[in-house]
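**Q** I'll drop the sequence and a predicted model, then ask my questions.
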Amino acid sequence: MLRIRLKYLVLLPLLAGFLAAQIVQAATAPPGSVNNPVVSRSYVEKALQPLRDEISRLAAEVAALKAQRAVKFDDVPTTHWAYDSITYMVNKNIVKGVGAGKFAPGSQTTRAQLAVMIVNALQLPTTGVKAEFTDVPASHWAYSHIAAAQKAGIISGNDGKFRPNDSVTRGEMAAMLVRAFNLERLNKAARFSDVQPGYWAYDLIMRVADNGISRGYEDGTFRPANKVSRAEVCVFLALSLDPARRK
C-alpha cells in the first residue's frame, strides 16, 4: 500500500499549484462574483489544511520506509528461509548480529538470550527490577532483562534457578511466548503426534499452534525437546508481534 501511495506523491505539487491558482483567481475576481468568496487568512488556511495533512502523512510513511534497512549479514542471504523475519527483528532493534558481519542464524538460543529478545520486543522496563534466581547474579550480562521478564511472569525456573546458559527448547519457547503475548486457546484442529495431553507444555504448544505462530513440522510433529535456533526465534517472535504475518 505504501508503494501505491508513493506513486501519487508526484501529484502533490500539481495539487498545490491548482489550489494556489484557485486562491489567486478568487482574490482577483470582481467582488461578489461566484469566484470571490470572502478571501481571508482563515479561508486560505482551511483550503490548504487537507493538503498539509496529506503531505505530513506521506512524509511519515516515507520516513518509515527509509527506516526499513536491508539486513546485511554474510550468513543471511536474501534467499535464507528466515531472512524476512530476521530483517524485521533487526530493524526493530530486538536482536543484533554476533559481530564480524555475522548473525549466526543456526546457532542455538539460550534462555537468557530469549528473555532479552522478549523484553526488548515488549519494551518492558529494565530498571529497578530484581531477579530472584540463585544462578543469575546482579553481574550477569542479562540480569536486568531476566529480572524484567520474571516480574512480568514470562519466565520461571525450577529450584530457584533459571539456567540462563541452557539452550531453549521448542516447548520452553512456547511457554514463554504464551505468557508474553497472552495467547489464548482457539480450539483449532492443530494436533501433533509427539505432543499428547498430559505433557507439561501441551496446552501451551496448542495455544502457539492455534494462533498461527507455529504449525510444527511436515511430518505432523512439534519436537518440543528440540533446541531453538536464532533464526527460528526471529520467526516466532515476528509472528507473535505482527498477526498480519500469520497465514
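**A** Nice, thanks for sending it over.

**Q** Could you use CA atoms for every contact and neighbour count after this?
**A** OK.

**Q** Show me which residues of the helix or strand encompassing Pro50 are buried.
**A** Assessed by DSSP states H and E, Pro50 sits inside helix 41-67. Buried positions in helix 41-67, judged by neighbour count with 16 or more other CA atoms under 10 Å: 51, 58, 61.

**Q** second one coming, line it up with the first:
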Amino acid sequence: MKKKRMGALLGLVLCAALLAVPAAGAEAEPVASAPLGPVLLDGTVKQTGEKTLLLTKEDGSQVIVGYGETTYIVDATDGVATNMTGLKDGESMRVYVDPIMALSEPPQARAVIILRNLPKDAKAPTYHQVAAVDTVNESGIALTTREGKQMTVPFDAKTSPYLTKNIVTYRDLIPGTWFLAWSSGAEVTRAVLFAYDGLPFTDVEKSYWAYDSILSVTSRGLLRCDSTLAFRPGDALTRAELVKALYQLAGSPVVIQSIPGFEDVQDGGDYLNALTWAVGNKLVNGYSDNTFRPNEVVSRQQLAAFLYRWEQHRGGGFQGAWMFLLDYPDRDSISEYAYEGVAWCVTNNILSGRADGTLAPNASVTRAAASAMLERYLTYQANARSSG
C-alpha cells in the first residue's frame, strides 16, 4: 500500500512537471504569482522526537512537523508567546508550516508558527501577510492579505508585538508584515504582529533610489502593491491611481456626492468613491467628451496640479501675488492650467528638475517618482503643522 501511495504521489509530481513544460515551438508566458506561503494544518499531535511532532489531521492523514528556534509559538486564546512545555499526546493544535515538498511517507514540514491552547468557544486565530494597505484613517485600517482576503482593523483593536516590548498599533500593519488575527467576520478584534524580517517588495530592492518613499506611501495606502508584493516602480501612474491617492491623503472621507456621470466609469471600479469625492470637491475634471479616462497616464505637471488643488482645498498654497518665472529651459512647455501648481511644488521641493536640468512637465510620472512627490508633500504637511 505504501509503495502504491508513493508511486501515485511521484506520478502527480511528474504530471505537474510535464504540464509546466511548454509545447514545442511555444513560448512560455511568465505568470506573476505570490511566493508560496505557509500551509495551515489542524489536528492532534504527539511528540515523536526532540522538536518533532506527528500531526494527525481530521481525515486521518499525518504529517511530521519539525520546529526550532525560529518557530513562533503562541497561545491561541490570549495571544501571548509560549513554549512546548507540558505537551500531551492528543493535544489539538493549529500549525502553519512551510510548503510541504518532501516525498517521504508521511510527508515532513517545518513549522513557521504553532498555536496552542486553541479557544473552545471562538474561532482560532489565522496567520496572514499584508499585501496592500487599502485605507488608513483615524477609524482604523483596511487591508488586503497575500491570499486576497480583505480585512479591517479598527483603531481600538488590541494590537501587540510578539516577544518584544515595543508599542505597536494598527498603523504598523504595512506591506510585508505578518500577523495573527482574531476576527469577527472581516473585522479583526485582536492582532499579534511579528518582527519585520525582510524587504516587503518583490521588485524593489532596498538600494533603489525611491525605496523609502515607496515604503512610506504604501504604508499609508496612497499607492498599492499587488498580491505578489510587486510595486511596479517603473510603470506610469494612472489617473485612477492618482484620485485614489488624493482620497487617501484626505483620510478617505464618507462620500455623499452623486456619482459622476462620466461615460467610461459607469461600471464603477475600485476608484469610484475616490473619483466621486474628488469631482465633488472640484479637484478633478473630466474631458470635453464626458470621459474621465481612468487608465490614462499622469504627467509630472498634472500630478503637481492635482496636489496643489488639494493643498488649496486645505487652505494652503500661494497667498496674494506670487507670479515668477521658473528657472528651467523648458518652462514654456508647462500648460497654463498647471503653472501655478508646478511653481508651488518646485518652491516647496515637492517637484524637482531632472539630471539634464529640464523640468520635463509633460513626461509621464512613474509610480516611483509619484511616490517621491507624495512623500515630499507629506513632509511639507508635517513641517507646516509643526511650525504653525
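**A** Happy to help now that I have it. All values derive from a computational prediction rather than experimental measurement.

**Q** quick one: TM-score?
**A** For this chain pair, the superposition-based TM-score is 0.66 by TM-score structural alignment, normalised by the length of the first structure; 187 aligned residues with a CA RMSD of 2.9 Å.

**Q** on that earlier part again, which residue numbers in the second structure go with the following helix or strand past the helix holding Pro50 of the first structure?
**A** As assigned by DSSP H and E, the chain's next helix or strand after helix 41-67 of the first structure is helix 83-91. Mapped onto the second structure using TM-score structural alignment, helix 83-91 of the first structure covers residues 211-219.

**Q** average distance between the matching stretch and the first structure?
**A** Here the mean offset of stretch 211-219 of the second structure against the first structure after fitting is 1.0 Å, by mean CA distance after the TM-score superposition for the first structure.

**Q** If you count contacts, what does the helix holding Pro50 of the first structure end up packed against?
**A** Under the contact criterion of 3 or more CA pairs under 8 Å, 6 or more residues apart in numbering; DSSP states H and E, helix 41-67 of the first structure touches helix 2-7, helix 11-28.

**Q** matching residues in the second structure for the last one?
**A** Put plainly, it is helix 11-28 of the first structure. Residue span in the second structure matched to helix 11-28 of the first structure, by TM-score structural alignment: none.

**Q** Give the buried residues for that helix.
**A** Within helix 11-28 of the first structure, the residues that qualify as buried by neighbour count (16+ other CA under 10 Å) are 19, 23, 26-27.

**Q** so which of these comes closest to Ala189 of the first structure?
**A** For the buried residues of helix 11-28 of the first structure, the closest approach to Ala189 of the first structure (CA to CA) belongs to Leu19, at 57.4 Å.

**Q** was I right about the closest one contacting Gln49?
**A** No: applying CA atoms under 8 Å as the test, Leu19 of the first structure and Gln49 come out as separate, 11.0 Å apart.

**Q** for the longest helix seen in the second structure, packing partners?
**A** Secondary structure of the second structure read by DSSP state H shows that its longest helix is helix 367-387. Packing partners of helix 367-387 of the second structure (3+ CA pairs under 8 Å, 6+ apart): helix 211-219.

**Q** Now do the buried residues in the helix it packs on.
**A** By neighbour count with 16+ other CA under 10 Å, helix 211-219 of the second structure contains the buried residues 211, 213-219.

**Q** Next, format these as TSV and append distance to Gly353 of the second structure.
**A** Shown next, in TSV, are these (distance: CA to CA, whole Å):
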residue	distance to Gly353 of the second structure
Tyr211	20
Ser213	18
Ile214	20
Leu215	23
Ser216	22
Val217	22
Thr218	24
Ser219	27
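
**Q** The residues you listed: which two are farthest apart?
**A** With CA to CA as the measure, no two of the buried residues of helix 211-219 of the second structure lie farther apart than Tyr211 and Ser219, at 12.1 Å.

**Q** okay, which residue is most central for the second structure?
**A** Geometric centre of the second structure, nearest residue: Ala132, 1.7 Å, by CA atoms, centre = their mean.

**Q** Would you mind finding the match for that one in the first structure?
**A** So, by TM-score structural alignment, Ala132 of the second structure is left unmatched.

**Q** three-state assignment of Ala132 of the second structure?
**A** Three-state call for Ala132 of the second structure (DSSP: H, G, I helix; E, B strand; the rest coil): strand.

**Q** so it makes contact with Thr145?
**A** Yes: counting by CA under 8 Å, Ala132 of the second structure touches Thr145, with 6.8 Å between them.

**Q** Can you check which residues contact both of those two?
**A** Ser227 (CA atoms under 8 Å, 6 or more residues apart in numbering).

**Q** before we move on, the earlier item: show me the one of the helices and strands packed on helix 41-67 of the first structure that comes nearest Gln150 of the first structure.
**A** helix 2-7 (38.8 Å).

**Q** And the contacts of that closest one?
**A** With contacts defined as CA under 8 Å, 6+ apart, helix 2-7 of the first structure is touched by 58, 61-62.

**Q** Let me know the closest of those to Thr127 of the first structure.
**A** Glu61 (32.6 Å).
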